[in-house]
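**Q** whatever this is, show me its structure:
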Amino acid sequence: MIELTGVSFWYHGQAEPVLANVGATIGEGELVLVAGRTGAGKSTLLGTVNGLVPHFTGGHLEGRVAVAGADTASHPPREFAHLVGVVGQDPLAGFVTDTVEEELAYGMEQLGLSPPVMRRRVEETLDLLGIADLRHRALRQLSGGQQQRVAIGSVLTMHPPVLVLDEPTSALDPTAAEDVLATLARLVHDLGTTVLLAEHRMERVVPFADRMLYLAGNGTLVDGPPAAVLRDMPIGPPIVALGRFAGWEPLPLSVREARRQAGPLREALPAPPGDPADPVVAPVLTGRNIVVRYGSTVAVREVSLDLHGSTVLALMGRNGSGKSSLLWALQGSGPRQGGTVAVAGSDPGRLPSAQARALVGLVPQTAGDLLYLSRVADECAAADRESQAAPGACRDVLDRLAPGIDPDAHPRDLSEGQRLALVLAVQLTAAPPIMLLDEPTRGLDYDAKSALATTIAVLAAEGRAVVVATHDVEFVAAVADRVMVMAEGEIVADGPAREVLGGSPAFAPQVAKILGPDWLTVADVRAALPQEAR
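**A** Just a heads-up that it's a prediction; the model follows:
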């Protein structure tokens, strides 16, 4: 179905190719996972499949890419619309209508399908993805995860034989991600759809994948079964890291396979350490009976919480549960129709924006929304002025978070991890005692997430309160002291990370599912296991 023969690609102005003599043949009805670090060329590889690379991006392409026998070099991308459905990283950027139902129908209208067919497919897709209740909602009023599901649905309605998805589950809660991946698997097995997807959270996708394509970052490609490719990859999901550490053979790719080999390791583990005591110091932020409404929809329903210094709180819950609305209400920039927020005796929502940022910093889901200048150096200088900090203060923070970023680089040209580090540096220049991060791991590979985890640990060690709203259970297991779960605008669980994550079938990390609820990460296991038992 897809043939890549001797494919090399250079972006304009780059001396080294992003793809170097890449070759692969993907057959009908295969689900193929594309993996690699940020910047390795995953999105570029996906873009070659329907001709967006190089027809839209520019650059120089050598070799041949063909889909169902049609060569992308001799056909414009529009001629592949009926063959290849594409879901990009930023769903909002791809929307062309105003409401969910209109967006699901738009692609079919362009293909000239009859109204009865369109109506039937819209209904099928609404049910398939569990978004029937969003039918008449405005796209811009949806949460990031809801937008992601609509973007996938708008492609599925056209029934293309090839689906190309770039980070399709990055904004989805664990249950929704499983639903989407199960849907893709059904398309593969029942309809013979060929699915090519790039995903950093490999723990979600590996059990579904028939093959893996690993881009090493030097333009080369490794192609093979997931177990064979993962064995030698420098990055991998927690289950693979645990399997390598324990010396399991064959290397497990699913919790079921791992549990069958985990008995001796469970027996070797000592009693788990107890949870840390609750802070006895006064909270740095107090929120009481917070209410956020959008029209008749109640997003946050009389939520009360305390944030303590030197503590990392993870805010979790399904898409649309109110996490982002709560963060914006705490920071003061978002709407709040009821309740109070107090930081150092002041309400951030009643202060000028500069003073509010000095109390509570917030990094939104799309971190780049806070960047508006054309050079990294200009962003840092503006942050210094707005925060009344000494010249160079923002750059010093940035160098601690992500050293080596070119000051003349355009912020939009940075990797996701570098862009996040820049926005963090801008926010931290104001030295707020509280930092709120909304889905900070979207688009980050395992190495970048590890660097972010180290940054968050440093912030907590400096005495700051850090709140991370995320669907990434593995990241939460690594960084959080406390976990709060929201549903329909209310707090339904609040406690130590081990207690909340370990006892939840939806939010338990892979290690907890394999070894029991007392163990959340491979690092926990390494630290607890006696040296002689390793």
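**Q** all contacts plus neighbour counts: C-alpha atoms, from now on.
**A** Noted.
**Q** who touches the host helix or strand of Val467?
**A** Here Val467 sits within strand 465-469, counting by DSSP states H and E. When contacts are defined by CA atoms under 8 Å, 6 or more residues apart in numbering, strand 465-469 is touched by residues 284, 307-316, 323-324, 433-440, 456, 459-460.
**Q** sequence B follows; please return its structure for comparison with A:
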Amino acid sequence: MIRFENVSVAYRDAAAPTLTAVDLHVPEGEFCLVVGRTGSGKSTLLRAVNGLVPHFTGGTLTGRVLVAGRDTRTHPPRELADVVGMVAQDPQAGFVTDSVEEELAYSMESLALPNPVMRKRVEETLDLLGLADLRHRPLATLSGGQQQRVAVGAALTAHPKVLVLDEPTSALDPGAAEDVLAALHRLVHDLGMTVLIAEHRLERVAQYADRVVWLPGGGLPPVAGEPGPVLADAPVAPPVVRLGQLAGWEPVPVSIRDARRLAGPLRDHLAEPPAVSTPKTVELLQAKDLRVRYSTVDALRGVSLSVGAGERVAVMGRNGSGKSSLLWAVQGTGKRSGGEVAVDGVDPASLKPGPRRKAVGLVPQQPADLLYLHTVGGECAQADRESDKPAGTCREFLDRFAPGVPDDRHPRDLSEGQRLALVLAVALTPSPRVVLLDEPTRGLDYPAKTRLAGALRDLADDGHAIVLATHDVEFVAEYASRVVVLADGEVVADGPTAEVVTASPVFSPQVAKVLAPQPWLTVADVRAALAAAP
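**A** The predicted structure is shown next:
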């Protein structure tokens, strides 16, 4: 169905080709997962399938890409629209209508399908992706995860033979992500659809993949094969694979079920992890009875939150539970319908922009909203000046998260992960007392997330308070000291990470699922315990 024949892609002024010597065949009815470090060329590979590369993006493509027998060199994207459905990293950028139902119908209208067919497919897609309650909602009022489900649905309604998805679960809560991936799995197995998907949260996707394609980058050709062996050799792999390597399991498992079948001896060898004590800290952030209402929707219903200096708090909950509304209300520029916020005794809403940035730094779900200059170097230099920091401070943060991003690169030409890393660096440059992050791991690979965890841990150790809203349970397990769970705008759980996440099958990390009932959270924890065992 999809065939790459010695394909290389090079962009103007780039030091090296983004893709090199790609020979790949994805047959009909296969679920193919593309993995690699941030900036390794995953998005370029996916966009070459529907002709966006090079017809829209520019650059030079050598070799040949065939989709259902059509050569993308002679068939631009509009002539592949009936064959290939595309879901990009940023769903908002692809929306062309105002409401959920209109967006689902748009691709079919473009293909001139009859009205009865369109109506039937819209209803099927609403049910398939759990969007029926949102059908009349304006797209602008949806959460990031809800928008992502709509983008997947809009691609599905055209019934393409090939579905290409770039980070489709990055903004979805664990339950919604599982629903979307299970739906894609059914389409592959029941209808023979071919799915090509790039994803950094491999713990969600790897178990569904028939094949994994690893892009090493650096001018090296891709490596393709069975999920277990390929992921075991790649620098990006889900925790269950790393746990299997640590325990010496063969073959290396990629699913929780397969790992649990092998985990008995390891569970017997491990003792219960030591209890983690939470020291008392000086209260830095206090929010009391926060309420946020949008039209007829109550986003927050009397939420109270206290965070001490040095605390690392993760706010979790399904899409639309109020996480982003909470962060914006705390930051001071977001809507508040009631309640009080104090950072070091001062309400951030009463401060001017400069002092507010030093009190509270916020990285939003759409990080590009904070970028307005033409180069990476310009953004870094401006952040240093506005924060009264020595030149190079912002650049140092950026290199911790995404090393090697050129100073002369335009921010819009960066990968999603690189762009997020730049915004993180800009937000952290003033060393704000309270750091708020909304889905900070979107587009970041596992090594980049580990670096992010280290940088945030250093800030916490220096007395800053960190609050992050996230669906990334593996990052929470590695980094957070405390978890707050929201549901329908209310706090339903608040406690130490190990207690909260292991009590929930939805928010539990892979290691905890494999080694249950013992409450181990990360591969690093298990490795340290094995090293210390007699």
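**Q** sorry, back to before: what about the strand holding Val467 of structure 1, how far off from structure 2?
**A** Taken over the aligned residues, the distance from strand 465-469 of structure 1 to structure 2 averages 0.7 Å (mean CA distance after the TM-score superposition for structure 1).
**Q** so where in structure 2 does that strand end up aligned?
**A** Mapping strand 465-469 of structure 1 onto structure 2 (TM-score structural alignment) gives residues 465-469.
**Q** in the matching stretch, what counts as buried?
**A** 465-469 (16 or more other CA atoms under 10 Å).
**Q** same question for stretch 362-378 of structure 2.
**A** Buried-residue list, stretch 362-378 of structure 2, by 16+ other CA under 10 Å: 362-368, 371, 375-378.
**Q** return the subset of these lying in strands.
**A** Counting by DSSP state E, these place 362-363 in strands.
**Q** which of the buried residues of stretch 362-378 of structure 2 lies closest to Val65 of structure 2?
**A** Using CA to CA, Ala368 comes nearest to Val65 of structure 2 of these, at 31.1 Å.
**Q** quick one, what contacts the nearest residue to that closest one once chain neighbours are set aside?
**A** Take Ala368 of structure 2 and drop its neighbours on the chain: the residue closest to it by CA to CA, 6 or more residues apart in numbering is Arg419, 7.0 Å away. Counting by CA under 8 Å, 6+ apart, Arg419 of structure 2 touches 367-368, 411-412.
**Q** with distance to Ala176 of structure 2 as extra columns, can I get these in a markdown table?
**A** Formatted as a markdown table, the contacts of Arg419 of structure 2 follow (distance: CA to CA, whole Å):
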| residue | distance to Ala176 of structure 2 |
| --- | --- |
| Pro367 | 22 |
| Ala368 | 25 |
| Pro411 | 30 |
| Arg412 | 29 |
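**Q** distance of the spatially closest residue to Ile26 of structure 1 that is not a sequence neighbour from Ala70 of structure 1?
**A** Nearest residue to Ile26 of structure 1, sequence neighbours excluded (CA to CA, 6+ apart): Ile2, at 5.1 Å. To Ala70 of structure 1, Ile2 of structure 1 is 9 Å away according to CA to CA, to the nearest Å.
**Q** ok, now Glu249 of structure 1?
**A** In terms of CA to CA, Glu249 of structure 1 sits 42 Å off from Ala70 of structure 1.
**Q** more neighbours, those two?
**A** Neighbours were counted for Glu249 of structure 1 and for Ala70 using other CA atoms under 10 Å; Ala70 has more, 17 against 10.
**Q** what's the match for Ala503 of structure 2 in structure 1?
**A** The criterion is TM-score structural alignment: under it, Ala503 of structure 2 has Gly503 as its aligned partner in structure 1.
**Q** that match against Pro517, yeah?
**A** Yes: if you go by CA atoms under 8 Å, Gly503 of structure 1 and Pro517 touch, sitting 6.0 Å apart.
**Q** neighbour count winner among these two?
**A** Higher neighbour count among Gly503 of structure 1 and Pro517: Pro517, with 19 against 16, using other CA under 10 Å.
**Q** the strand or helix carrying Ala512 of structure 2 vs structure 1, mean deviation?
**A** Ala512 of structure 2 belongs to helix 510-515 when assigned by DSSP H and E. Here the mean offset of helix 510-515 of structure 2 against structure 1 after fitting is 0.4 Å, by mean CA distance after the TM-score superposition for structure 1.
**Q** who's in contact with the closest residue to Met86 of structure 2 other than its chain neighbours?
**A** Nearest residue to Met86 of structure 2, sequence neighbours excluded (CA to CA, 6+ apart): Val164, at 4.9 Å. For Val164 of structure 2, the contact set (CA under 8 Å, 6+ apart) comprises 46, 49, 84-87, 195-197.
**Q** among the residues you listed, which ones are in strands?
**A** Going by DSSP E, the strands hold 84-87, 195-197 from the contacts of Val164 of structure 2.
**Q** just say helix, strand or coil for the residue nearest the centre of structure 1.
**A** The residue lying closest to the centre of structure 1 (CA atoms, centre = their mean) is Arg442, at 2.7 Å. Local secondary structure at Arg442 of structure 1 is given as coil here, using DSSP: H, G, I helix; E, B strand; the rest coil.
**Q** trace Met212 of structure 1 over to structure 2, please.
**A** Aligned partner of Met212 of structure 1 by TM-score structural alignment: Val212.
**Q** who touches that match in this structure?
**A** Neighbouring residues of Val212 of structure 2 by CA under 8 Å, 6+ apart: 32-35, 224-227, 230-231.
**Q** most neighbours, which of these?
**A** Val35 (30 neighbours).
**Q** relative to Val330 of structure 2, how far out is that one?
**A** 36 Å.
**Q** report the distance from the longest helix along structure 1 to the chain centre.
**A** If you go by DSSP state H, structure 1 has its longest helix at helix 174-191. What separates the centre of helix 174-191 of structure 1 from the centre of its chain is 18 Å, taken as CA atoms, centre = their mean, to the nearest Å.
**Q** again with stretch 82-89 of structure 1
**A** 19 Å.
**Q** so what's the counterpart of Ala309 of structure 2 in structure 1 up against?
**A** Applying TM-score structural alignment, one finds that Ala309 of structure 2 aligns to Gly309 in structure 1. Listed by CA under 8 Å, 6+ apart, the contact partners of Gly309 of structure 1 are 283-284, 433-434, 460, 463-466.
**Q** ok, Gly309 of structure 1 to Val466 of structure 1 distance?
**A** The spacing between Gly309 of structure 1 and Val466 of structure 1, counted by CA to CA, is 8 Å.
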